[in-house]
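[1] Quick one: sequence and predicted model below, then my questions.
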Amino acid sequence: MSPQVVRGGGGAECGMECGVSAYPAPPVPPRAAPLPAHPAHPALSPTERSPAKSGLHVNFSDKGEVKERREKFLTAKYGSHQMALIRKRLAVEMWLYDELQKLYETPKDSSNPTTEVEVDIDELLDMDSDDHRRRHLTDLLVDAKKSQKDVKKFINDLLDKAKTL
């Protein structure tokens, strides 16, 4: 009979338990000639079976509670052209974030909370014309702390960068 491996859970949070199976070995068919007697194994008592004759198993048991199962993620590789587009988009979004921070800068001693403005690049790109985009951005940025000249420059720069996407 060959050894048998029984698997439960696994991972760093589980302990490992090894032992001899409690199931009896299958009966051995009678043979014509009796087998020679083997000397008893010194580690086993006369009532225990030899590990070679019983079913071995390895049992993994949980030690303690498993709080959460690990989530599995699928990672994908993008082609070089797609990665270049992603990097370009990310660069524009980072620039947009930095410029909005500058437009809405408030003095540190001011007790006014900062205003949150969200500019959606996809929404801008879906608009029909630059005039429509410009009006939309002007309406969004009406509370900017910087001068109107700075706001107009920001809008023109954003529209130029959006055209490259």
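    Ah, there it is.
[2] C-alpha from now on. contacts and neighbour counts both.
    Noted.
[3] count of residues packed around residue 133?
    If you count neighbours by other Cα atoms under 10 Å, residue 133 ends up with 18.
[4] from memory it sits against residue 124, does it?
    Yes: counting by Cα atoms under 8 Å, residue 133 does reach residue 124; the two are 5.9 Å apart.
[5] what about residue 17, which SS state?
    Secondary structure assignment for residue 17 (DSSP: H, G, I helix; E, B strand; the rest coil): strand.
[6] gap between the two ends of stretch 136-151?
    With Cα to Cα, to the nearest Å applied, stretch 136-151 spans 13 Å between its terminal residues.
[7] ok, longest helix in this protein?
    For the chain, the helix that runs over the most residues, judged by DSSP state H, is helix 80-103.
[8] Give me the buried positions along it.
    Neighbour counts using 16 or more other Cα atoms under 10 Å place 89, 92-93, 96, 100, 103 of helix 80-103 among the buried residues.
[9] Put this next to the previous one:
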Amino acid sequence: MRGFCCKPYGVCGANEVSIANMCFTKSYIGGSCFHSTQCQPSGGECRNNVCVANVQSDTASFCLNPSQQPERINGIVKNCAYTPCSPGYKCLFNQAYGQYFCCGQSDSGYDYNYGKIRMYPGTLQPLQCFAKDQCLWVDTPNCVYSYRYRQYVCCSTFNC
């Protein structure tokens, strides 16, 4: 063909994967991607154009120190690149997964359950507070920062 060599439509090379009859370069944990199928080993996910490991497995070692446990939310290992770690945990980078995980031990003196938040009457909006001693209600006496609401709120515990 006049010096040009073409491969058949949808047929990819050894370092590529076919997605919708288009070839994309395979990627690895921490590498760039457009589709989860590119992420190797299989089972990785493409999030924000970066291959990350699927972190729902119970058998994987997320924390490099074997005496530490990963912090989980609803069974999924917490990624501290987006959410801060709870007391007793530190944010550590795991090279194998290309992600940040909260690793450590739970603090028996800390209530990890979300507390009750004081809401504006008749709304679903939390009552915002600005000083530690501003929450004068018996059931919600703590003015704490809530990562869920992205503001200080009156709360029954120190975790809202």
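    Perfect, thanks for sending it. Note that the coordinates shown come from a computational prediction; the quantities given were computed from them, not determined experimentally.
[10] What would you report as the TM-score here?
    Aligned and superposed, the two chains score 0.21 in TM-score terms (TM-score structural alignment, normalised by the length of the second structure); 46 aligned residues with a Cα RMSD of 3.5 Å.
[11] before we move on, back to that, in TSV: the buried residues of helix 80-103 of the first structure, plus distance to residue 14 of the first structure.
    Conversion of the buried residues of helix 80-103 of the first structure to TSV gives the following (distance: Cα to Cα, whole Å):
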residue	distance to residue 14 of the first structure
89	44
92	47
93	44
96	48
100	50
103	54
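[12] wait, which of those is closest to residue 162 of the first structure?
    residue 92 (7.7 Å; Cα to Cα).
[13] For that closest one, give me its contacts.
    Residue 92 of the first structure is in contact with 161-162, counting by Cα atoms under 8 Å, 6 or more residues apart in numbering.
[14] do you know how far residue 95 of the first structure is from residue 161 of the first structure?
    10 Å.
[15] what's the answer for residue 91 of the first structure, then?
    From residue 91 of the first structure across to residue 161 of the first structure, the span is 10 Å (Cα to Cα).
[16] Over to residue 125 of the first structure?
    Distance, residue 125 of the first structure to residue 161 of the first structure, using Cα to Cα: 11 Å.
[17] got it, and residue 131 of the first structure?
    When Cα to Cα is applied, the distance between residue 131 of the first structure and residue 161 of the first structure equals 16 Å.
[18] The two: which is more packed in?
    Neighbours were counted for residue 131 of the first structure and for residue 161 using other Cα under 10 Å; residue 161 has more, 17 against 10.
[19] Please give me every residue in contact with the more buried one.
    When contacts are counted by Cα under 8 Å, 6+ apart, residue 161 of the first structure touches residue 92.
[20] tell me which element it falls in.
    Using DSSP states H and E, the element containing residue 161 of the first structure is helix 148-163.
[21] re the thing from before, which of the buried residues of helix 80-103 of the first structure lies closest to residue 58 of the first structure?
    residue 89 (52.6 Å).
[22] Residue 163 of the first structure versus that closest one, what's the distance?
    Relative to residue 163 of the first structure, residue 89 of the first structure is positioned 11 Å away (criterion: Cα to Cα).
[23] Kindly report the same for residue 85 of the first structure.
    From residue 85 of the first structure over to residue 163 of the first structure the distance is 13 Å, taken as Cα to Cα.
[24] now swap in residue 131 of the first structure and tell me
    Here the distance between residue 131 of the first structure and residue 163 of the first structure works out to 14 Å (Cα to Cα).
[25] repeat for residue 86 of the first structure
    Residue 86 of the first structure is 15 Å from residue 163 of the first structure, where distance means Cα to Cα.
[26] Good, we can wrap up now.
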